[in-house]
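>>> test case, fold it:
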Amino acid sequence: MSQHPNAVLALMSNDVLARMQPHLDVVPLESGAVLGEPFRRIPHAYFPHSAMNRVTVQIRGEASGISLAQFAALMLEISELRKGVIRFEQYLFAQAQQTGACNAHHTVSQKLCKWLLRMHDLTGPVLPLTQEFIAYMIGVRRTSVSDAAKTLQADGLIDYHRGTIRVLNKTKMESQACECADDLRNQYRDAMLAEEVA
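Here you go, the predicted model:
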């Protein structure tokens, strides 16, 4: 395993990372930047260091970027990289299934705690997030997020001021989050950290 700041690339051997490094550029990702659009070919693959992104950057930070053509060529050449990408795709599929089940069965407060913990793990305790954006991400109304955030703040778990949330008590938040947070960590561990069976 390497010391790369991206979780997927950190799982690659130093040899694989050395082969990729000449093609990787560290790029800033600003909140709201669009990395890809439906039905259009994306020009680059991004490996976030501190940003949170899907198709649109959600929390600004940095990423290692590589042209999609070069990335595809390296995946054909390097089986370890190809297997790592496939494992990550399997994790994303499991995450989507888990999120669907979570949205159907857990309270807004539980989902909010789960989601804030995930963001905390990815970017740290200070989260530049609006209630509207959080509501979109966890599939509820903004007023529901507002009510849940007020309760979390009153209980000393977060400090919330317009557009910024600071996680104050991660341990207590973990106890109030739905079990999906642990399930997602376990799914990540199983998909990304499992030893390959010979």
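
>>> make it CA atoms for all contacts and neighbour counts henceforth
Fine.

>>> would you confirm that V27 contacts R60?
No. Shown here, V27 and R60 do not form a contact pair, counting by Cα atoms under 8 Å, at 10.9 Å.

>>> so the two - more neighbours on which side?
Using other Cα atoms under 10 Å, the more surrounded residue of V27 and R60 is R60, with 20 against 16.

>>> now do that one against A7, distance only.
According to Cα to Cα, to the nearest Å, R60 and A7 sit 17 Å apart.

>>> over to A148?
30 Å.

>>> same question, F88
Distance check for F88 against A7: by Cα to Cα, it reads 10 Å.

>>> ok, and the closest non-adjacent residue to L184?
Counting by Cα to Cα, 6 or more residues apart in numbering, L184 lies nearest to Q95, which is 6.5 Å off, once chain neighbours are set aside.

>>> in which helix or strand does the one you found reside?
Using DSSP states H and E, Q95 sits in helix 79-105.

>>> now do the buried residues in that helix.
Buried residues in helix 79-105, counted by 16 or more other Cα atoms under 10 Å: 81-82, 84-85, 87-88, 90-92, 94-95, 98-99, 102.

>>> JSON lines please, covering those and showing distance to I42.
Below are those laid out as JSON lines (distance: Cα to Cα, whole Å):
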{"residue": "L81", "distance to I42": "19"}
{"residue": "R82", "distance to I42": "19"}
{"residue": "G84", "distance to I42": "20"}
{"residue": "V85", "distance to I42": "17"}
{"residue": "R87", "distance to I42": "21"}
{"residue": "F88", "distance to I42": "19"}
{"residue": "Q90", "distance to I42": "21"}
{"residue": "Y91", "distance to I42": "21"}
{"residue": "L92", "distance to I42": "19"}
{"residue": "A94", "distance to I42": "24"}
{"residue": "Q95", "distance to I42": "23"}
{"residue": "Q98", "distance to I42": "27"}
{"residue": "T99", "distance to I42": "26"}
{"residue": "C102", "distance to I42": "30"}
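
>>> please provide the structure for the following sequence as well, for comparison with the first:
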Amino acid sequence: MAHVAPSSSPNRNKILAALNEADYPNIFSQLEPVSLAQGEVIYEADSPMKYVYFPVTAVFSMLSSMEDGRTVEVGPVGHEGLVGLRIFLGADTSLDQVIVHVAGEAMRLRASVLKAAVSAQGGMSDKLVRYTQMLLAMTARSGACNKLHSTEQQLARWLLTMCDYVGEELAVTHELIALTLGVRRAGVSEAANGFRNGGVIEYRRGHIQIVDRRGLEVIACECYPVVKKEYDHLYADLSQPSRG
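Sure thing, here's the model as predicted:
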């Protein structure tokens, strides 16, 4: 369960950092720092969204589940965005299950406060529209990648994305990666073993260390640079002044 974090800076989240605090006193005064554990469920599919979450050091995963129990990641959310974007789009329930993939901190805000801020100020809407565009591009690419590329390519892409979020050492199990990629755990273990034998990663139970990022980039499919380019464009756009 989420619990209040002792301290956290909202400016480490790209969307919050792009806002002028003086223009949004109701948002910044009601942000609540929370610490989140790996595997914690933030939303269940079709459940009400009482809060939105702005990741600071935590990384979230949006998971789409099938009736037979299989899952696949729709997309990750880190310090570039927020969890609960459907509230901005007018929905009150989550389409997908959302879990904490990498433990860490986030800033939590009541959904009603976000709705009021968006209605009152156009500048925040600009930022969220741009983030929505990036998220749509990412999820479309993720769907194509899951269908067309090998487990090795998908794993390399995923590891590079996580490295961009949290650095070269990841606290994550093969089981959780398999859940995310929608593949067999044995397939993840086989791919990871190949990466280790090739000298691009080291791992022990529950931890992966990236030792050759360039080697991972060679293995990864073209989806990684395409999505990273979208992220870079988003960061540049968020740095532009809001219209108010």
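
>>> could you get me the TM-score between them?
The TM-score (TM-score structural alignment, normalised by the length of the first structure) is 0.89; 196 aligned residues with a Cα RMSD of 2.2 Å.

>>> list the contacts for the equivalent of K228 of the second structure over in the first structure?
Under the alignment (TM-score structural alignment), K228 of the second structure pairs with R185 of the first structure. Neighbour list for R185 of the first structure: empty [criterion: Cα atoms under 8 Å, 6 or more residues apart in numbering].

>>> quick check, central residue of the first structure?
M52 (5.5 Å; Cα atoms, centre = their mean).

>>> so which residues of the second structure form helices?
For the second structure, applying DSSP state H gives helices covering 14-17, 25-30, 85-88, 111-120, 122-148, 151-166, 174-181, 185-197, 213-219, 223-238.

>>> corresponding residues in the first structure for the third one?
Pointing back at helix 85-88 of the second structure there. Using TM-score structural alignment, helix 85-88 of the second structure corresponds to no residues of the first structure.

>>> for that helix, buried residues please.
For helix 85-88 of the second structure, burial by neighbour count (16+ other Cα under 10 Å) applies to 85, 87-88.

>>> regarding the first structure, what is its longest strand?
strand 61-67 (DSSP state E).

>>> got the angle between that one and helix 68-77?
If you take axes from the mean of the first three to the mean of the last three Cα atoms, to 10 degrees, strand 61-67 of the first structure sits at 70 degrees to helix 68-77.

>>> strand 61-67 of the first structure vs the second structure - mean distance after superposition?
On superposition with the second structure, the mean distance recorded for strand 61-67 of the first structure (mean Cα distance after the TM-score superposition for the first structure) is 0.6 Å.

>>> alignment lookup: P22 of the first structure to the second structure.
By TM-score structural alignment, P22 of the first structure lines up with S29.

>>> just Q58 of the first structure next, same as before
By TM-score structural alignment, Q58 of the first structure lines up with H101 in the second structure.

>>> what's near enough to touch its match?
38-39, 58-61, 172.

>>> can you list which of these carry over to the first structure?
Retained in the first structure: 38-39, 58-61, out of these (criterion both residues aligned by TM-score structural alignment, their matches' Cα atoms under 8 Å).

>>> now those residues: which count as buried?
38-39, 58-61.

>>> including distance to V77 of the second structure, could these go into JSON lines?
JSON lines is the format used below for those (distance: Cα to Cα, whole Å):
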{"residue": "Q38", "distance to V77 of the second structure": "14"}
{"residue": "G39", "distance to V77 of the second structure": "14"}
{"residue": "A58", "distance to V77 of the second structure": "9"}
{"residue": "V59", "distance to V77 of the second structure": "6"}
{"residue": "F60", "distance to V77 of the second structure": "5"}
{"residue": "S61", "distance to V77 of the second structure": "6"}
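
>>> so which of the residues you listed is the closest to Y165 of the second structure?
Taking Cα to Cα as the measure, Y165 of the second structure lies nearest V59 of these, at 7.5 Å.

>>> how much space separates that closest one from T161 of the second structure?
11 Å.

>>> now do V52 of the second structure
22 Å.

>>> could you do G167 of the second structure as well?
Counting by Cα to Cα, the gap from G167 of the second structure to T161 of the second structure is 10 Å.

>>> what about those two, which has more around it?
Regarding G167 of the second structure and T161, a neighbour count based on other Cα under 10 Å identifies T161 as having more, with 18 against 13.
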